[in-house]
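Novice: Below are the sequence and a predicted model for it; my questions follow.
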Amino acid sequence: MIKEVIVVEGRDDTVAIKRAVDADTIETGGSAINAMTIRKIALAQKRRGVIILTDPDHAGERIRKIIASKVPGCKQAFIPEAEATHKGDIGVENASPEAIRHALARVHTTVEGAVPLLDWEDLINAGLITHPRAASRRMAVGNILGIGYCNGKQLHKRLTMFQISREEFAEALQQIESEGL
């Protein structure tokens, strides 16, 4: 059993989680997170810890940001969009048990007040910003590092808050380069 409570968006996500692992969940009911749900998440964080696992889309990212801002110290797990998409529908409920287990095995903890280990110049030099294929390169790097897809500014923020080292970053870049990205 996973010690932490996993925060998901809805009932179908809970069903998918339960197919993959033995864990308790809290459902946000979508992006309109109410105060009662935030209180439940805060209590779970205090007692057992929380892992946020939302859909890899705009609404999921919005929910993730709301929770992280109101309940500090939550861990975060990301499923790549390609592994959570079925017939054009994006969501945790579409991910295979293996994809869910893989995401939960690569949980990241936000380090509040973290000092950046990589700077903006590193992202430019890596072709993750202002490069013709920057978006696809960011998606590949985000998937390799287990921090999800995001724009350049958000990527820098996630690299910092999850304290991704220069070595991890370099390995991810080397991998995408070997794949021809």
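Specialist: Perfect, I can see it now.
Novice: Only C-alpha atoms from now on, for both contacts and neighbour counts.
Specialist: OK.
Novice: Do a quick rundown of the helices in the chain.
Specialist: Using DSSP state H, the helices of the chain run over 11-20, 35-47, 58-70, 97-105, 120-125, 134-145, 152-161, 166-178.
Novice: Most tightly packed of these?
Specialist: helix 134-145 (a mean of 20; mean count of other CA atoms under 10 Å).
Novice: Next, the angle from it to helix 166-178.
Specialist: 120 degrees (axes from the mean of the first three to the mean of the last three CA atoms, to 10 degrees).
Novice: I'd like to know which elements helix 134-145 is packed against.
Specialist: Under the contact definition 3 or more CA pairs under 8 Å, 6 or more residues apart in numbering; DSSP states H and E, helix 134-145 sits against helix 152-161, helix 166-178.
Novice: To Arg19, which of those helices lies closest?
Specialist: Smallest distance to Arg19 across the helices and strands packed on helix 134-145 (CA to CA): 28.8 Å, for helix 152-161.
Novice: which secondary structure elements does that closest one contact?
Specialist: Under the contact definition 3+ CA pairs under 8 Å, 6+ apart, helix 152-161 sits against helix 120-125, helix 134-145.
Novice: let's bring in a second one:
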Amino acid sequence: HQQVPFEQIVDRLQPERSLSHSPLFQVMLSLQNNEQGSLSLPGLDLSMLESGGQTAKFDLTLNIAEEAGGFGLYWEFNTAVFKGETIARMAEHFAVLLSALLQSPERDVFSHELVTCREREQLLESSQDIERLTPSQHCLHELFEAQAARHPEKTALVYESSRLSYDELNRRANQLARYLTAQGVKPDTLVG
């Protein structure tokens, strides 16, 4: 299949075309492990320059290059799709996974954790906040409102390209509740 030009593959598969993304894939892993040949011409001194490209060709590319004493990992990403913090977290997760694989190569790759120690502590800390309000003590809407009060600006809901903060979702839920009450809906009334 490597002999078939890219354009012929695209023509044959007929994927939905969009200027917002590549027609076949959005994520690429590139291993640069070819020997760097030297180029010499009589009377000229030549050296390699870094490309320093500023445009991501795909949503996410991980370039792995052989370097003296190891490998260098370079993340390239579409800033309309990913935030820098997300890629930094992804890079940390990848490093955690690689470290675990080196320590236990016999284990299945999917059995390893990806979270860092710092993230695990943060998750445990936030779960302790939730444990203080156990479901046996509070209804789901009370737990949600408590979360909205603690973190009103955080994202609560993502649907396609829309995002709602806890505060906005809580306000919209309350608006819907007031509307349903005005329509005669009472507790234990089924609403489609």
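Specialist: Received, thanks. It should be emphasised that the depicted structure is a prediction, and the values quoted were computed from it without experimental measurement.
Novice: Tell me how the two chains score on TM-score.
Specialist: Here the superposed chains carry a TM-score of 0.24, computed using TM-score structural alignment, normalised by the length of structure 1; 79 aligned residues with a CA RMSD of 5.6 Å.
Novice: In TSV, list the helices of structure 1 along with distance to Gln76 of structure 1.
Specialist: Putting the helices of structure 1 into TSV (distance: least, CA to CA, whole Å) gives the following:
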stretch	distance to Gln76 of structure 1
helix 11-20	15
helix 35-47	12
helix 58-70	8
helix 97-105	9
helix 120-125	22
helix 134-145	12
helix 152-161	11
helix 166-178	18
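Novice: JSON lines please, covering the helices and strands packed on helix 134-145 of structure 1 and showing distance to Ala105 of structure 1.
Specialist: As requested, those are exported to JSON lines (distance: least, CA to CA, whole Å):
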{"stretch": "helix 152-161", "distance to Ala105 of structure 1": "18"}
{"stretch": "helix 166-178", "distance to Ala105 of structure 1": "16"}
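Novice: nearest to Lys75 of structure 1, of those helices?
Specialist: Across those, closest to Lys75 of structure 1 is helix 152-161 (CA to CA), at 11.0 Å.
Novice: circling back to that earlier point, closest to Ile26 of structure 1 out of the helices of structure 1?
Specialist: Minimum separation from Ile26 of structure 1 across the helices of structure 1 (CA to CA) falls at helix 35-47, 7.3 Å.
Novice: Buried residues, the longest helix seen in structure 2. List them.
Specialist: Identified as the longest helix of structure 2 according to DSSP H is helix 84-103. Residues of helix 84-103 of structure 2 classed as buried by neighbour count (16 or more other CA atoms under 10 Å): Ala91, His93, Val96, Leu97, Leu98, Ala100, Leu101.
Novice: before we move on, the earlier item: and Thr85 of structure 1, which of the helices of structure 1 is closest to it?
Specialist: For the helices of structure 1, proximity to Thr85 of structure 1 was assessed by CA to CA; helix 97-105 is nearest, at 11.4 Å.
Novice: Tell me which other helices or strands that closest one touches.
Specialist: helix 11-20.
Novice: Specify the angle between the helix it packs on and helix 97-105 in degrees.
Specialist: 90 degrees.
Novice: Output the contacting helices and strands for helix 11-20 of structure 1.
Specialist: strand 25-27, helix 97-105.
Novice: Could I get the ones you listed in CSV, plus columns for distance to Ile17 of structure 1?
Specialist: Formatted as CSV, the helices and strands packed on helix 11-20 of structure 1 follow (distance: least, CA to CA, whole Å):
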stretch, distance to Ile17 of structure 1
strand 25-27, 8
helix 97-105, 7
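Novice: So which of those is nearest Gln175 of structure 1?
Specialist: Distance to Gln175 of structure 1, taken as CA to CA, is lowest for helix 97-105 among these, at 18.3 Å.
Novice: which element is Leu164 of structure 2 on?
Specialist: Under the criterion of DSSP states H and E, Leu164 of structure 2 resides in strand 162-165.
Novice: for that strand, packing partners?
Specialist: Against strand 162-165 of structure 2 (3+ CA pairs under 8 Å, 6+ apart) you get strand 155-159.
Novice: And the strand it packs on, what's buried?
Specialist: Per 16+ other CA under 10 Å, strand 155-159 of structure 2 contains these buried residues: Ala156.
Novice: which residues are contacting that strand?
Specialist: For strand 155-159 of structure 2, the external contacting residues (CA atoms under 8 Å, 6 or more residues apart in numbering) are Arg163, Leu164, Ser165, Tyr166, Leu169.
Novice: Buried only: go through those for me.
Specialist: Leu164, Ser165, Tyr166, Leu169.
Novice: His141 of structure 2: how many residues sit nearby?
Specialist: Neighbours of His141 of structure 2 under the rule other CA atoms under 10 Å: 11.
Novice: Secondary structure class of it, three-state.
Specialist: helix (DSSP: H, G, I helix; E, B strand; the rest coil).
Novice: Alright, I will stop here.
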